[in-house]
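Chemist: just the structure for this:
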Amino acid sequence: MITPAEPGHGQTDPRQPAIMSERRQLINVAYRLLSSLADAEDVVQETYTRWYAMSRAEQEAIESPGAWLTTVAGRICLDLLGSARARRERYVGEWIPEPLPDRAEWVSDRTGGSAADPADRVTLDESVDMAFLVMLESMTPAERVAFILHDVFRYAFTEVAPVLGRTPAACRQLAYSARRRIRVAQAPATATAQNAGVVRNFKLAWEAKDVEALIGLLAPDATATADGGGLVSAVLHPVEGSEQIARYAVDLAGRAPGLALLERTVNGRPGLVAQLDGVTVMVVAFDIAGDRIKRIWAVRNPEKLRPWTAL
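Modeler: Here you go, the predicted structure:
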């Protein structure tokens, strides 16, 4: 845990409340950079550890502690992003960003207690949409950092430059390159209410094991990707095509007769949660264009379902 007092002095830091108030911002930045809440929490912990490892004099010499914390967290994320490709090569099956529940559900467990510190909650907006996070994976680490810090969190390029160790002009070019990638890949947004209707119809067709209805809800070139991380069974490669996905879904339902499907918000968008005996075993996110599902992401890796386990 983070120690609020300055190491070796036993005195409370008068700037402690201001320092700790940056925690939620750091969690939000780190999650968008890494697409993993667990990694984001580790980054923030390490960032505060470095702050409290400094002497009081060193801390007081820092004009803007918030900017210092963001810079350090950003650099740690940059290092992790640089090594992510090697880690992904060792990952069993497909890797999907860690899904997040709606904030109202995040903080309540079955006993009415708190499942997470409200200060640590990630703000759910279009920048944590699953399709958006997947698009970020196509960027270089430097592009991703420049884009997230500038375009999402509105840091000036002069503030982004120390994180990347580059000039503001170079950071501007990185963000432009990232923006161009998104414009090429991003489909027109569909209204949340319309998305919810499509997801509800998919749930009903899945429960009814209605192959034809499922096919009608899927784009002909739809893809479905599962992430088990080698810890639970999951298809290792994306399933492509509406008929193939529909038949796979029906087969899955047949092999898990007790599976309960619940409509939930997943990363700010309508999605589904699958439970067995009241335990969340899968979280499903959708990318919808018009009235058809283009992409499905099913997260089964239990290590990525921590925020959902108390739901």
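Chemist: C-alpha from now on. contacts and neighbour counts both.
Modeler: Will do.
Chemist: which residues are contacting the helix or strand Val163 falls within?
Modeler: Assigned by DSSP states H and E, Val163 belongs to helix 157-164. With contact meaning Cα atoms under 8 Å, 6 or more residues apart in numbering, helix 157-164 is reached by 67, 71-72, 74-75, 78, 142, 145-146, 149-150, 167-169, 171-172.
Chemist: report the buried members of these.
Modeler: Buried by 16 or more other Cα atoms under 10 Å: 71-72, 74-75, 78, 142, 145-146, 149-150, 168, 171-172, out of the contacts of helix 157-164.
Chemist: let's compare: structure for the following, please.
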Amino acid sequence: MRPLHHAPTFGDSIPGGGRVLTPDPYEEYRKAFAAFSVKEADLRAGKALQRIGWLILLGSLTLTGILGYTVIVGLWKANDGVTRWLSLIIVNILWIACACWLYRHHKSLAEKTNKFRDALQQRQTAAAQLPLETTPGLRVYREASLDVIAAYRTQASRNRRVHNSFQLVIITGSIVVSTLTAMNEGSNAALSIITSSLSALVGISAGVTGYFKFRERGTTSQSTADDIEKNYNASGFQLGDYKEMEETTRLVLYAETVEAIKEEQRKREIQLEQSTSRDERSAQ
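Modeler: Predicted structure coming up:
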């Protein structure tokens, strides 16, 4: 009876006396997990940008309706509304450009979604190849948490940059609008157009900042990354709660703690979403 053949793995002999070197399943899982984390963060950023684009589009359409009404009223009163006409043209250009950007971004977001799903499938496939051993798997989990820390910090940095950019627009725009309003007594049409445009930009920026709460999201992400890093270092040097523990017990405690921290982060994100919904309902 002929012996059954099986796929060679690490350490199997092959003809010629050599050994087969197959990829380490733990390293493959770590790479797949890192790629998945990057794609997930990229998809979240794309969705956030899409929501900002929709908010700007709706705000521009609202301004178009208001300015259109003022133009009609001005025509009825036989008033030369050059400023209103130019403002209406500028706002129309803004929402048309925003609509075109959303159309292009929709395709990009679909590609990011497909890449995210592929990364998720690769991570699941790599996880299925892991041996059913507790300690090596927990070691992989501990090292993979470094990628989680990096992903949270990247998310926090992105939210801080967006928040600071909008705050810069709000502060600078408010000062410039106040200065131009004091300088212009209504005779200069160009200054009136610039003042109206800057006022609209400041209002939209304030609305976006208040709705999406970028500062709060950045703070929670940074806090989560710091907590995970603190436990990572403590488990490695056997400090605090990890003092005088066996390796397996220490790794199990680390995994439980990190999962609790990540669950707390998800709850805080849900609370931010709920507070945004409550603010939106109260504004109505």
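Chemist: what's the TM between chain one and chain two?
Modeler: Here the superposed chains carry a TM-score of 0.26, computed using TM-score structural alignment, normalised by the length of structure 2; 123 aligned residues with a Cα RMSD of 6.1 Å.
Chemist: still on that earlier bit, and the buried ones among the contacts of helix 157-164 of structure 1, which is closest to Leu218 of structure 1?
Modeler: Closest to Leu218 of structure 1 out of these is Val145 (33.7 Å), distances taken as Cα to Cα.
Chemist: residues contacting the closest residue in space to the closest one that isn't next to it in sequence?
Modeler: Of all residues not flanking Val145 of structure 1 in the chain, Leu33 sits nearest, at 6.5 Å (Cα to Cα, 6 or more residues apart in numbering). Each residue near Leu33 of structure 1 by Cα under 8 Å, 6+ apart is listed here: 77, 81, 144-145, 148.
Chemist: tabulate the buried ones among the contacts of helix 157-164 of structure 1 (JSON lines), appending secondary structure and distance to Leu37 of structure 1.
Modeler: Listed next are those as JSON lines, based on DSSP: H, G, I helix; E, B strand; the rest coil; distance: Cα to Cα, whole Å:
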{"residue": "Thr71", "secondary structure": "helix", "distance to Leu37 of structure 1": "19"}
{"residue": "Val72", "secondary structure": "helix", "distance to Leu37 of structure 1": "18"}
{"residue": "Gly74", "secondary structure": "helix", "distance to Leu37 of structure 1": "15"}
{"residue": "Arg75", "secondary structure": "helix", "distance to Leu37 of structure 1": "17"}
{"residue": "Leu78", "secondary structure": "helix", "distance to Leu37 of structure 1": "16"}
{"residue": "Ala142", "secondary structure": "helix", "distance to Leu37 of structure 1": "20"}
{"residue": "Val145", "secondary structure": "helix", "distance to Leu37 of structure 1": "17"}
{"residue": "Ala146", "secondary structure": "helix", "distance to Leu37 of structure 1": "20"}
{"residue": "Leu149", "secondary structure": "helix", "distance to Leu37 of structure 1": "17"}
{"residue": "His150", "secondary structure": "helix", "distance to Leu37 of structure 1": "21"}
{"residue": "Pro168", "secondary structure": "helix", "distance to Leu37 of structure 1": "29"}
{"residue": "Cys171", "secondary structure": "helix", "distance to Leu37 of structure 1": "26"}
{"residue": "Arg172", "secondary structure": "helix", "distance to Leu37 of structure 1": "27"}
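Chemist: that older thread, show me the contacts of Leu33 of structure 1 that map onto helices.
Modeler: 77, 81, 144-145 (DSSP state H).
Chemist: hang on, the earlier thing: and the contacts of helix 157-164 of structure 1, which two are the farthest apart?
Modeler: Farthest pair in these (Cα to Cα) is Val72 and Ala169. Separation: 20.7 Å.
Chemist: for the stretch 201-311 of structure 1, what spans make up the helices?
Modeler: Here the stretch 201-311 of structure 1 has its helices, by DSSP state H, counting those that start in this stretch, at 211-217, 242-255.
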